[in-house]
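predicted model, plus sequence, below.
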Amino acid sequence: MKTPEILFLCTGNSCRSILAEATLNGLAQGRLHAGSAGSHPAGYVHPRSVALLQREGFSTEGLASKSWDDLPTTPDIVITVCASAAGETCPAYLGPALRAHWGVDDPAKATGSEAEIEAAFEKAYRILRHRIEALLQLPVAEWLAEDPSRLRTELERIGHSEP
C-alpha cells in the first residue's frame, strides 16, 4: 500500500505548515509523509519555527518555503492551517485530494514582548502536534482507500481539537 501524502497548506509557508510538515514526518515513522506549501510563499522559513523544531528534536534539513505550484507529487490529503476566523484568506487547493481545515493563528503575526512572541509559536506548535498525534491514531491509508468520507469526518473533528 502506498504511503499517503499529506500537504499542509497555508498562505506564506514559513511557520504553521512548516511546523506541521516537520512534526508529522518526525512522528509518523514512515506511515505517512508530509509536505508543505503556500499559495503566496514567503520565500523563507521563519527562524523561530526552525529553532522550535530543533528544540523538539525534529530535523529541519530540507525545509523550505515553497509554492503549491511546485509540488513534486499530487497529495492524497490537503490540510489547510490558516486561521480563517482571524480574517485570513485560506487558499483553496483545487487538485483531486481529500481536504480538511485545521485553523491555527499565525505566530509570524504575533506582537509584544519576546516572551509573548515565543509563546505564540509554542501555542501554534502544541495545537498542531496535538492534532498530528490524533491523526496518527487513525488507519489513514486504509480509510483513504476504503472509506474516504469517514477519514474526512475524522480530519475535520481533529481540526477542532486543542491540547
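Perfect, I can see it now. Numbering: from 1, shown residues only.

from now on I want contacts and neighbour counts done on CA atoms only, so please keep to that.
Noted.

what about the nearest residue to G95 once chain neighbours are set aside, neighbour count?
Leaving aside its chain neighbours, G95 sits nearest to T74 (7.6 Å; criterion: C-alpha to C-alpha, 6 or more residues apart in numbering). Other residues near T74 come to 13 when the count uses other C-alpha atoms under 10 Å.

so who does T74 touch?
5, 95, 97 (C-alpha atoms under 8 Å, 6 or more residues apart in numbering).

can you rerun that using 10 Å?
Residues counted as contacts of T74 (C-alpha atoms under 10 Å, 6 or more residues apart in numbering) are 5-7, 95-97.

and here's the other structure:
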Amino acid sequence: MTTDTSIYNVLFICTGNSARSILAEAMLNELGKGRFNAYSAGSYPKGEVHPLALATLEHLRMPATGYRSKSWDEFVAPDAPVFDFIFTVCDNAAGEVCPIWPGKPVSAHWGVADPAAVEGPEEQQLKAFKETARILHRRIELFASLPLQRLDSLSLQSELRNIGQQ
C-alpha cells in the first residue's frame, strides 16, 4: 500500500466466476470509484456469467454489462495488474492452492452461500441472489470505508477477516 491517493487493485475469487465474484467486482467498482479497481476470476470458470447475477446488478442500479467469467490464470500473466487485496468469496476457492500473486497482496476469506446453487422457481433463485448481494454489499461498504493508508499490516488483516464474518 502506498499513499492516500493510491488506487488499490482488488481481485475477488470464486470457483466458477459466474455469480458471487462478479457481483463483488461490480459492487466495488461502483462503490469505490476512484479508489479501487476491482476484478474477478475463478479457479474453474464456468465460461459465462449467471443471468441472475446480471439481473441482480440491474435491480441494484449498477452496471450489468461487460462482465465475463474468466480464469485466475489471466491475472498471473506478466501484464496483469498487481493486486493489493485478494478476497475469496466461496469456500471451495478458499481451500484451493492459489497462484503466487506478485506484490504480496493482503488476502481474506469472505465466504458467502452460492446463489447459483439454489434450485427451484426463478423467484426463489432471485431471492438467493439478492441475499448474496446484500451480504457482499455490506462487506464492500465496510472495506471501502477503512482508512487503508493508516492501518498497519496486522490491523488491516484483522479488519478484513472481521468484515468476512459480518
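Okay, I see it. All values derive from a computational prediction rather than experimental measurement.

returning to what we had before: out of the contacts of T74 of structure 1, which are inside strands?
5-7 (DSSP state E).

show the contacting residues for the residue with the largest distance to the centre of structure 1.
What lies farthest from the middle of structure 1 is S113; by C-alpha atoms, centre = their mean that is 26.0 Å. By C-alpha under 10 Å, 6+ apart, the contact list for S113 of structure 1 reads A119.

for A128 of structure 2, see how far away the corresponding residue of structure 2 for it is.
Mapped onto structure 2 by TM-score structural alignment, S113 of structure 1 lines up with P121. For P121 of structure 2, the distance to A128 of structure 2 equals 11 Å [C-alpha to C-alpha, to the nearest Å].

with structure 2 overlaid, report how far the lengthiest helix in structure 1 is off on average.
When structure 1 is parsed with DSSP state H, its longest helix is helix 114-135. On superposition with structure 2, the mean distance recorded for helix 114-135 of structure 1 (mean C-alpha distance after the TM-score superposition for structure 1) is 0.8 Å.

so which other helices or strands are in contact with that helix?
helix 16-27, helix 47-55, helix 148-159 (3 or more C-alpha pairs under 10 Å, 6 or more residues apart in numbering; DSSP states H and E).

most tightly surrounded among these?
helix 16-27 (a mean of 24; mean count of other C-alpha atoms under 10 Å).

next secondary structure after that one?
With elements assigned by DSSP states H and E, the helix or strand that comes after helix 16-27 of structure 1 is strand 33-38.

quick check: angle from that following strand to helix 16-27?
Computed by axes from the mean of the first three to the mean of the last three C-alpha atoms, to 10 degrees, the angle separating strand 33-38 of structure 1 from helix 16-27 equals 170 degrees.

in structure 2, point out the residues matching strand 33-38 of structure 1.
Counting by TM-score structural alignment, strand 33-38 of structure 1 corresponds to 37-42 in structure 2.

same check, this time on stretch 128-139 of structure 1
Going by TM-score structural alignment: stretch 128-139 of structure 1 matches residues 136-147.

would you mind pulling the contact partners of that stretch?
4, 20-21, 23-28, 31-33, 35-36, 89, 110-112, 130-131, 133-134, 156, 159-160, 162-166.

list the buried ones in it?
Residues of stretch 136-147 of structure 2 classed as buried: 136-137, 139-140, 143-144 (neighbour count, 16 or more other C-alpha atoms under 10 Å).
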